[in-house]
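**Student:** quick one: sequence and predicted model below, then my questions.
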Amino acid sequence: MPAADLLTVGNLGESGLLARILPRLQGASALLGPGDDAALIAAPGGKFVITVDTLVENQDFRLRWPSGFESSGFDVGWKSAAQNLSDVNAMGAVATSAVISLTLPHATPVSWVEDLAEGFSAAVRELGATSCAIGGGDLGRGSEVSITAAVTGNLATDHPVLRSGAKPGDVVAVCGSLGVAAAGLALLDVPISHLEWSKDEQALVVGQRRPAPPLAAGPAAAGAGATAMMDLSDGLLKDGRRMATASGVVIDFDSRTLKVDAQRLCSAAARLRTDPMEWVLGGGEDHGLLTTFPGALELPEGFRAVGVVKEPVRGGLASGVLLDGKLPESAQGFDHFEG
């Protein structure tokens, strides 16, 4: 058997790998945890939400970036947990369980996979998903690393908050950061050594590697009477357009409310000669919340107003987004199948 630091998944085999990673997948206690053909999860309300998302090597992350930075298994595990927990949060629900499917090349170091399991568990714990049990999953062999996680959640109120409920007169609000993950991605993805990053730029890269969705905010918004809500995964304008289309309304964002977000990105924007507002408007993967509330309602803690919901324009915009009353010129957002 090779030395521990040279051990690969091919050397160890499926049973040996499971024996090493299952103890590292720690969440809330499950009725029946890993080991059988399926997990057993309680659903006290008789209904629950479920989401699934995949991270694929060279599509959603790189093991080694053009900047020379290397992704740890911990980072990939954390990000997988965070993006799925955020989707449950955006429905106004609390995560209750997770199952994970890993596809790994034969030569993947076992230490990297152990690190991934620890990263997933750390995100569940540190982001505050204390009710989320990790119920096991599946292992497979492939030509590249991919991780798929499915997460279930129990609703905090009688009904989920959908993206289709925005009404004219509502206030549009966000909770969480805007543009940080996109700025971090841009730094990772250019051939400028990561050793040159400033402290501010390093913090932006952490935002890309280990996003921190505000998990208490989704149930709080649902309880406060939010009319529509969704995860900000593909960019403010793109996700705003999705919400507006689903609701049959126009969402008008106010750029003045977004200047504080752009200011945080100035160091990276200056280095890369980019307008930081492009990241604020079009950057995804921050996994904050885009929410609408009735106009007379006081916004819950952590939310800030960034626009208003308007009636469709007769003979004009039937649904969609505006920026300061005009059609945006750019910042289209992320699409898995573009490029």
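**Tutor:** Received, thanks.
**Student:** make it CA atoms for all contacts and neighbour counts henceforth
**Tutor:** Fine.
**Student:** the helices in this structure, which residues?
**Tutor:** Assignment of helices within the chain using DSSP state H yields the ranges 9-21, 73-89, 110-126, 180-188, 199-209, 217-224, 236-247, 259-263, 266-272, 276-282.
**Student:** take this one as well and set it beside the first:
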Amino acid sequence: MTRPRPLVPRGDPADSVRVVGEFGVIARVLAHAGTSRAAEVGPGDDAAVLRTTDGRVVATVDVLVEGRHFRRDWSSAEDIGHKAAAANLADVAAMGGTATALLVGLACPPTTPTSWLEGVAAGLAEECAPLGAAVVGGDLVAAATDSASVVLSVTALGDLGGRAPVLRSGARPGDVVAVAGRLGWAACGLAVLRRGFTSPLAVVSAHRRPVPPYAAGPAAAEAGATSMCDVSDGLLADLGHVATASRVLIDLDRAALVRTFLEPAGPLQQVASALGADPLAWVLTGGEDHALVATFRPTAVLPPGWSVIGSVRPGGKRTGVLVGGEPAADVVRAVGAEGAGHVHFG
């Protein structure tokens, strides 16, 4: 494994936000924004105007705080832009929608180099471009005088294209549970970075720039998905939300999880062996890969890219997630994970 080189920006003070000024920075950032197919009025006025095909708008927001969600010595500005966009675009996909635009609010120290902010803007635009979306507005403010951290708030808007939204509350007994995308890679990459290394590059890159399966969300909605969720905090944690909202038990097939995410052996096993860890812990509890998990009726034809990993059982007074019939908490302890997933105020 190789140790990381610091990526903290060291721009010329003459290029700082304080010197260039709010509107100068905004002009530079907007030069990287790209174009949204849905925008009738883009950046430059008091608000953007977007076209929508069916009269409804999907809306979601995430806040990323430096030191908790990203580190500038681990990730480039472009990486952080990609990650901030992906967290929100995946939420739109999890409703069965397609993203149309982003609104971005950013608080940063006045000494922040404008070149770093341009890098974030470029990452946001690159992540949005394949979907035809773009940043269409936002706000830039100075962080508190006693703060050296960046706070990035991203709101994503999306279009359902005439489809019904897929909620967390629709899972029914007899449904199958399926996943699109990969699990455990971002958590594995985080474990590598925390130990001061940057290889294997595949998992470190997965932490820096998630690769959500955006098209899988609308495809699942078309295929009749009964519930769906973005896996941002961990498979067990996020399926727990589905189980609670739907008042059911969700039983994951351990063999299917291993077959789907750990065969053939790859970087996760390589890192787990080096660290004395169980790679299944990352699959079950690792967040930020932004895979999609959904339930379908057993007769449904699953779209390409979806793999069955479990089933839904009646809940009665008991709801939650099982793995091979065992309570998730017992499995979490057995694989050596710290908990069922990310805890925001832990």
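**Tutor:** In hand now; what should we look at? Since the model is a prediction, treat every value here as computed from it, not as a measurement.
**Student:** follow-up on the earlier one: I50 of the first structure: which of the helices of the first structure is closest?
**Tutor:** Across the helices of the first structure, I50 of the first structure has its closest neighbour in helix 73-89 (7.1 Å, Cα to Cα).
**Student:** what range does that closest one cover in the second structure?
**Tutor:** Per TM-score structural alignment, the counterpart of helix 73-89 of the first structure in the second structure is residues 77-93.
**Student:** next: stretch 99-111 of the first structure.
**Tutor:** Under TM-score structural alignment, stretch 99-111 of the first structure corresponds to residues 103-115 of the second structure.
**Student:** quick check: buried residues in that stretch?
**Tutor:** Neighbour-count burial for stretch 103-115 of the second structure flags 103-104, 106-115 (criterion: 16 or more other Cα atoms under 10 Å).
**Student:** tell me which residue is most central in the first structure.
**Tutor:** Nearest to the geometric centre of the first structure sits Q83, at 3.1 Å (Cα atoms, centre = their mean).
**Student:** ok, the residue nearest to that one when sequence neighbours are not counted - contacts?
**Tutor:** In space, and not counting its chain neighbours, Q83 of the first structure is closest to H287: 6.6 Å by Cα to Cα, 6 or more residues apart in numbering. Residues near H287 of the first structure by Cα atoms under 8 Å, 6 or more residues apart in numbering: 82-83, 86, 176, 211-213, 231-233.
**Student:** swap in D252 of the first structure?
**Tutor:** By Cα under 8 Å, 6+ apart, D252 of the first structure lies in contact with 307-310, 321-325.
**Student:** what do you get if the cut-off is 6 Å, keeping everything else the same?
**Tutor:** 307-308, 321-323 (Cα atoms under 6 Å, 6 or more residues apart in numbering).
**Student:** in a markdown table: these, plus neighbour count and distance to G136 of the first structure.
**Tutor:** What follows is the contacts of D252 of the first structure, written out as a markdown table (neighbours: other Cα atoms under 10 Å; distance: Cα to Cα, whole Å):
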| residue | neighbour count | distance to G136 of the first structure |
| --- | --- | --- |
| G307 | 22 | 42 |
| V308 | 22 | 43 |
| V321 | 28 | 41 |
| L322 | 22 | 44 |
| L323 | 16 | 45 |
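**Student:** which one of those is nearest A296 of the first structure?
**Tutor:** Closest approach to A296 of the first structure among those (Cα to Cα): V308, at 12.2 Å.
**Student:** per the alignment, that closest one pairs with which residue of the second structure?
**Tutor:** Checking TM-score structural alignment: V308 of the first structure goes with S311.
**Student:** one more: V52 of the first structure?
**Tutor:** When the second structure is aligned by TM-score structural alignment, V52 of the first structure is paired with V61.
**Student:** and R271 of the first structure, by the same measure?
**Tutor:** By TM-score structural alignment, R271 of the first structure lines up with A274 in the second structure.
**Student:** neighbours around that match, how many?
**Tutor:** The number of residues packed around A274 of the second structure, counting by other Cα atoms under 10 Å, is 10.
**Student:** what do you get for H241 of the second structure?
**Tutor:** For H241 of the second structure, the count of nearby residues is 17 (other Cα under 10 Å).
**Student:** same deal with R56 of the second structure?
**Tutor:** For R56 of the second structure, the neighbour count with other Cα under 10 Å is 12.
**Student:** how far away is it from D159 of the second structure?
**Tutor:** Noted for R56 of the second structure: a distance of 7 Å to D159 of the second structure, by Cα to Cα, to the nearest Å.
**Student:** could the helices of the first structure go into TSV alongside distance to T292 of the first structure?
**Tutor:** TSV is the format used below for the helices of the first structure (distance: least, Cα to Cα, whole Å):
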stretch	distance to T292 of the first structure
helix 9-21	41
helix 73-89	15
helix 110-126	27
helix 180-188	22
helix 199-209	25
helix 217-224	9
helix 236-247	10
helix 259-263	19
helix 266-272	29
helix 276-282	17
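**Student:** of these, which approaches L31 of the first structure most closely?
**Tutor:** For the helices of the first structure, the distance to L31 of the first structure is smallest for helix 110-126, at 17.9 Å, taking Cα to Cα.
**Student:** just list what that closest one packs against, helices and strands only.
**Tutor:** Contact analysis of helix 110-126 of the first structure by 3 or more Cα pairs under 6 Å, 6 or more residues apart in numbering; DSSP states H and E lists helix 73-89 as its packing neighbours.
**Student:** great, nothing more from me.
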